[in-house]
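**Student:** Here is the input, now give the coordinates:
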Amino acid sequence: MNSRQNFDSLLQKLKEKLLTLSELVEQSLHNSVESLRTLDGELAEEVIAGDNKIDDLEIEIDEDAVRLIATQQPVARDLRKIISAIKIASDLERVADLSVNIAKVTIRLQGQKLVKPLIDIPKMAENAQKMLRVGIDSYIKEDIALAKQLKDMDDTIDHMYKSILNELIELMVQDSQIVNQGQQLGFAARYIERIADHITNIGESVIYLVSGKRHELND
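**Tutor:** Down below sits the predicted model:
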């Protein structure tokens, strides 16, 4: 195997680890919101415990990328591929951290009954999962047009967040006894809104990878 083939092989392994990380992160997000929807404390604890595996993989990707830069001295697009992998892994790890925060909301609400069935927050999370799949797909395909779709998807989640917050405020005004629960659910919605922001960062990394130019998807 010549040096170029060896480099391409190592780059492919880095990409595969990043895709594994994205799968773990998506599952963490799904489980955290499901734990909240059903107030399942055990599932929430699984999300929290599973974060160590995600952290370890993100560190491994970072170390592999740094090693590639040090030993292969890549330039131009090759270097951008490695830098983008580092940035995407970092944003994925932050999505996982925010999913843990949602799971912690579930833990804090143990023993309570939800003031109403959760519908909008899970829908918001479903949209975030779709965003994540689009972001990772744009990375796999190195597709700028696909990456740019994340902006409109993020705007949708922002609107959903504002609507959820307004409804929670109305409920808390009507019944002061649910203020704590309303605040906690507001935090959960805010975490999902921040997750969407990190996913748009992934799109920005893809655009940089392909074009070498910085393009803001977050207003």
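
**Student:** okay, CA-based contacts and neighbour counts for the rest of this
**Tutor:** Noted.

**Student:** Now do the helices in this protein.
**Tutor:** Under the criterion DSSP state H, the chain contains helices at 3-38, 41-72, 76-108, 120-141, 144-174, 179-211.

**Student:** so the first one versus helix 179-211, what angle?
**Tutor:** For helix 3-38 and helix 179-211, the angle between their directions (axes from the mean of the first three to the mean of the last three C-alpha atoms, to 10 degrees) works out to 160 degrees.

**Student:** Over to the third one?
**Tutor:** Inter-element angle recorded for helix 76-108 and helix 179-211: 170 degrees (by the same axes, to 10 degrees).

**Student:** So for helix 76-108, what gets flagged as buried?
**Tutor:** 78-107 (16 or more other C-alpha atoms under 10 Å).

**Student:** structure for this one too, so we can compare:
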Amino acid sequence: MAIRANFDTELKELKDLLLKMGKLAEDALNKSIIALKEQNTDLALEVIDKDYKINQLEEEINDKGILMIAKQSPVASDLRRIIVALKISNDVERIADYAVNIAKSTIRVGDKPFIKPLVDIPEMARLTQGMLSSSLQAYYKEDITLATDLAEIDDQVDKMYGKTVQELLILMSKNPDSIGQITQLAFVCRYLERTADHCTNISEHIIYLIKGKRYDLND
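**Tutor:** Next up, the predicted model:
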């Protein structure tokens, strides 16, 4: 019983570390979008400078998970919990990288007025930020319904991505002097679209955790 209690404690610690990492990634994504909208290079630099904390947490989660497998030889359901934590931490780390990329694009855009008002990108960001928050809640609560519902939002993000990039390409042909800025804004759209994909990955990991079967929510 003591061994089991100790293992349960370690599982909780692993989950808590992952949720801490997720909150930092949420904060990085939120700040990167605010930095872009406000053309705030100082805030963009803050996102870049703090990324190391998320990378350190991913390493800590990986080390802890591998050590738990080596020491405890966990049964199937417990092994799934560890594996899922490792997989989700990788997705969260990639999301944080996209937040850094958005921050870098913000710095490259600088303070030059936007070629058009930012409307679609903040809306894409709102949907994507909601997906990240919901995916972390679904993991914490092990809520399969919440996890499954995210696929529908991912479809919305994909549609907005296609529409927005198409509009940016048209603007590029008409405004050759602004190609640099338009290119960076197109990159931001791509980073948000990929972030939404990683949120969907997290949802798939949660479904695997609960059901023991793999599902592709993008089908």
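
**Student:** Now compute the TM-score of the two chains, please.
**Tutor:** TM-score of the superposed chains, computed with TM-score structural alignment, normalised by the length of structure 1, equals 0.97; 219 aligned residues with a C-alpha RMSD of 1.1 Å.

**Student:** quick one on the thing from earlier: want to try CSV for the helices of structure 1, with distance to residue 217 of structure 1 as columns?
**Tutor:** Formatted as CSV, these follow (distance: least, C-alpha to C-alpha, whole Å):
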stretch, distance to residue 217 of structure 1
helix 3-38, 20
helix 41-72, 24
helix 76-108, 14
helix 120-141, 12
helix 144-174, 5
helix 179-211, 6
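
**Student:** So which of those helices is nearest residue 219 of structure 1?
**Tutor:** When the helices of structure 1 are compared by C-alpha to C-alpha, helix 144-174 sits nearest residue 219 of structure 1, at 8.8 Å.

**Student:** which bit of structure 2 covers that closest one?
**Tutor:** Aligned by TM-score structural alignment, helix 144-174 of structure 1 falls on residues 144-174 of structure 2.

**Student:** ok, the closest residue to residue 196 of structure 2 other than its chain neighbours to residue 190 of structure 2 distance?
**Tutor:** Nearest residue to residue 196 of structure 2 in three dimensions, chain neighbours excluded: residue 128, at 5.4 Å (C-alpha to C-alpha, 6 or more residues apart in numbering). Per C-alpha to C-alpha, to the nearest Å, residue 128 of structure 2 is found 12 Å from residue 190 of structure 2.

**Student:** Please apply the same query to residue 43 of structure 2.
**Tutor:** Distance from residue 43 of structure 2 to residue 190 of structure 2, by C-alpha to C-alpha: 21 Å.

**Student:** cool, residue 83 of structure 2 as well?
**Tutor:** From residue 83 of structure 2 across to residue 190 of structure 2, the span is 28 Å (C-alpha to C-alpha).

**Student:** Of residue 128 and residue 190 of structure 2, give the one with the bigger neighbour count.
**Tutor:** Neighbours were counted for residue 128 of structure 2 and for residue 190 using other C-alpha atoms under 10 Å; residue 128 has more, 25 against 18.

**Student:** just checking, what residue in structure 1 corresponds to that one?
**Tutor:** In structure 1, residue 128 of structure 2 lands on residue 128 (TM-score structural alignment).

**Student:** my guess is its match contacts residue 192, does it?
**Tutor:** Yes: contact criterion C-alpha atoms under 8 Å: residue 128 of structure 1 and residue 192 qualify, at 7.2 Å.

**Student:** if we can go back for a sec, distance from the match of helix 144-174 of structure 1 to structure 1 after superposition?
**Tutor:** Mean deviation of stretch 144-174 of structure 2 relative to structure 1 after superposition (mean C-alpha distance after the TM-score superposition for structure 1): 1.1 Å.

**Student:** Return the set of buried residues in that stretch.
**Tutor:** 144, 146-151, 153-154, 157-158, 160-161, 164-165, 168, 171-172.

**Student:** coming back round to it: quick one, what contacts the match of residue 128 of structure 2?
**Tutor:** 157, 192, 195-196 (C-alpha atoms under 8 Å, 6 or more residues apart in numbering).

**Student:** That one and residue 151 of structure 1: what is the separation?
**Tutor:** From residue 128 of structure 1 to residue 151 of structure 1 the distance is 12 Å (C-alpha to C-alpha).

**Student:** repeat for residue 20 of structure 1
**Tutor:** The gap separating residue 20 of structure 1 from residue 151 of structure 1 is 24 Å, by C-alpha to C-alpha.

**Student:** got it, and residue 138 of structure 1?
**Tutor:** 13 Å.

**Student:** For residue 125 of structure 1, see how far away the residue nearest the centre of structure 1 is.
**Tutor:** In structure 1, the centroid-proximal residue (C-alpha atoms, centre = their mean) is residue 95; its distance is 3.2 Å. Counting by C-alpha to C-alpha, the gap from residue 95 of structure 1 to residue 125 of structure 1 is 12 Å.

**Student:** Need the overlap of contacts for these two.
**Tutor:** By C-alpha under 8 Å, 6+ apart, the residues touching both residue 95 of structure 1 and residue 125 are residue 29.

**Student:** Give me the distance between the closest residue to residue 7 of structure 1 other than its chain neighbours and residue 13 of structure 1.
**Tutor:** Leaving aside its chain neighbours, residue 7 of structure 1 sits nearest to residue 72 (7.2 Å; criterion: C-alpha to C-alpha, 6+ apart). From residue 72 of structure 1 across to residue 13 of structure 1, the span is 15 Å (C-alpha to C-alpha).

**Student:** Check residue 101 of structure 1 too.
**Tutor:** 30 Å.

**Student:** do the same with residue 136 of structure 1
**Tutor:** From residue 136 of structure 1 to residue 13 of structure 1 the distance is 16 Å (C-alpha to C-alpha).
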